[in-house]
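Asker: Got a predicted structure plus its sequence, pasted below:
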Amino acid sequence: MNTHVFRFGEQVLTALPSGALWWGDRRLLCVSDLHLGKADRIARRTGRMLPPYETRETLARLAADIALTDPATVLCLGDSFDDLMAADSLDVTDTAMLTSLQAGRRWLWAEGNHDPGPLALGGTHVAQHDCGGLTFRHIASATPHEISGHYHPKHAIPGTGTARPCFLTDGNRLILPAYGAYTGGLRATDPVLSGLFTGRILAILTGRRAICVPLTASAPSVRAGRWPGSRR
């Protein structure tokens, strides 16, 4: 199988190779840090033009995961848009695609540090989501069995030199990778990330298949951003 199934608290979760998290017992699909409209925000603030396709690429990946899992609930775990203006400037085609993905299911927008959730689109806005003994929020705190995003972790298997967006978990805390097409990342061994965990840390790498490896400090250092061969 291309996915990685693991126990977290009392629940069984599945890391999908796309970077989405699937909770089968609750039919809940969770994605974090879509950063839709990032090209638009960069153009507005810096005048630098990037190919304006990252929103469609991210939504297409989300559509594929929704088709695969048929969730009853989709939880977007914060920083769904790069800022509120990016949400307001979503073009007609992308808005229609997002609306079609929301149809017939519960859609939750968790508050992030870039945006509190899009105001003009469907769905319910929440500060956090508590369910089945798990707490979902954008930025990690000290809550047991907490699932969060925000840090965009990436990791390379030692000896490969190629870093991938990854999940990080020690069984008590789970940090999701950034799902957006134009998102950078923070190396998983950075003290900012490793200091959030108390137990043995596992990294679940995304890509063609989800690969679970122990986190070691010997992995190659990777700067935030894109590199050859990365789709992020």
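Answerer: That came through fine.
Asker: Going by C-alpha atoms from here, please, whenever you check contacts or count neighbours.
Answerer: Noted.
Asker: Scan this protein for its longest helix.
Answerer: Across the chain, the longest stretch assigned as helix under DSSP state H is helix 54-69.
Asker: List the buried residues for that one?
Answerer: 54-59, 61-63, 65-66 (16 or more other CA atoms under 10 Å).
Asker: same deal with stretch 121-141?
Answerer: 123, 125-129, 134-140.
Asker: before we move on, what about stretch 203-210?
Answerer: Within stretch 203-210, judged by 16+ other CA under 10 Å, the buried ones are 203-207, 209-210.
Asker: re earlier: what about the buried residues of stretch 121-141, which are in strands?
Answerer: Counting by DSSP state E, the part of the buried residues of stretch 121-141 found in strands is 125-126, 129, 134-136.
Asker: one more structure, for comparison:
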Amino acid sequence: MTGHAFNLNGTALIARGAGTLWLAAERALIVSDLHFGKAARLARRGTLLPPYDTAETLARLDAEIAATAPAQVICLGDSFDDLAAADLPEPEALWLTRLMAGRRWVWIAGNHDPGPVALGGSHLAELRLGPLTLRHIAQPGTSGEVSGHYHPKARIGRGPARPAFLIDAARVILPAFGAYTGGLLSSDPALARLMRPEALAVLTGPRALALPMPR
């Protein structure tokens, strides 16, 4: 799995092809928008999808933890799709507990999150990590910001859209990591207004690919 190395507020970061952000100086693995339990929430509303999204997301997260051996994992909000989703089935709760064991784990609040849950870890509105501020939703006018929320995607030409990091001199917005999450194209006005003209999009996949952010 390749990655794209860049600097934000003097801090070296790697946007990994899997959709996680690696901060080596803090041995921190940063991930956003896991949306555990999305298929179950949709089923409660009458839309049936294969109920394997939480297990798939956990498997991908497990692989990233195995690859990076982080001292801390920071989840940038919308980790659970709704209040009921926080009550994970026992096998998945045990899987997550195993991943959390022996390292710092931070849940940053998102707009979907139910608030503190009985899974351990720290629950914060936002986190200051060196010169960086980690939160769920980007705030205009800030610098050194790491956020998620928008589920950004980008495409090359007429090719399929892929989850993407958006990066400029002030911020990085992470793609959604959850298996069943949709996305917002980087050309959407909400993102085009937020990101500076020189912004890059880093498409995820086996080979992380950086290109000028499509507008």
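Answerer: Cool, got the structure. Please read all numbers here as calculations on a predicted model, not as lab measurements.
Asker: TM-score for the pair, please.
Answerer: Here the superposed chains carry a TM-score of 0.96, computed using TM-score structural alignment, normalised by the length of structure 2; 214 aligned residues with a CA RMSD of 1.1 Å.
Asker: hmm, back to that, which pair of the buried residues of stretch 121-141 of structure 1 spans the longest distance?
Answerer: Gly123 and Ala140 (23.2 Å; CA to CA).
Asker: Please report how far the most far-flung residue of structure 1 relative to its centre lies from Tyr182 of structure 1.
Answerer: Going by CA atoms, centre = their mean, the residue of structure 1 most distant from its centre is Gly47, 27.0 Å out. Separation of Gly47 of structure 1 from Tyr182 of structure 1 (CA to CA, to the nearest Å): 17 Å.
Asker: Kindly report the same for Gly78 of structure 1.
Answerer: Look at Gly78 of structure 1 and Tyr182 of structure 1: by CA to CA, they are 16 Å apart.
Asker: go on, Asp190 of structure 1?
Answerer: According to CA to CA, Asp190 of structure 1 and Tyr182 of structure 1 sit 21 Å apart.
Asker: Of these two, give the one with the bigger neighbour count.
Answerer: Taking neighbours as other CA atoms under 10 Å, Asp190 of structure 1 and Tyr182 compare with Tyr182 leading, 22 against 13.
Asker: Tell me which residue of structure 2 lines up with that one.
Answerer: Matched by TM-score structural alignment, Tyr182 of structure 1 corresponds to Tyr180 in structure 2.
Asker: I'd say that match and Phe36 touch.
Answerer: No: at 9.1 Å, Tyr180 of structure 2 does not count as touching Phe36 under the criterion of CA atoms under 8 Å.
Asker: okay, and the common contacts of these two?
Answerer: Common contacts of Tyr180 of structure 2 and Phe36, defined by CA atoms under 8 Å, 6 or more residues apart in numbering, comprise Asp53.
Asker: And the most centrally placed residue in structure 1, how far from Arg44 of structure 1?
Answerer: With distances taken as CA atoms, centre = their mean, Ser32 lies nearest the centre of structure 1, 2.8 Å away. The span separating Ser32 of structure 1 from Arg44 of structure 1 equals 24 Å under the rule CA to CA.
Asker: same thing with Leu62 of structure 1?
Answerer: Leu62 of structure 1 sits at a distance of 26 Å from Arg44 of structure 1 (criterion: CA to CA).
Asker: just Thr135 of structure 1 next, same as before
Answerer: Taking CA to CA, one finds Thr135 of structure 1 at 35 Å from Arg44 of structure 1.
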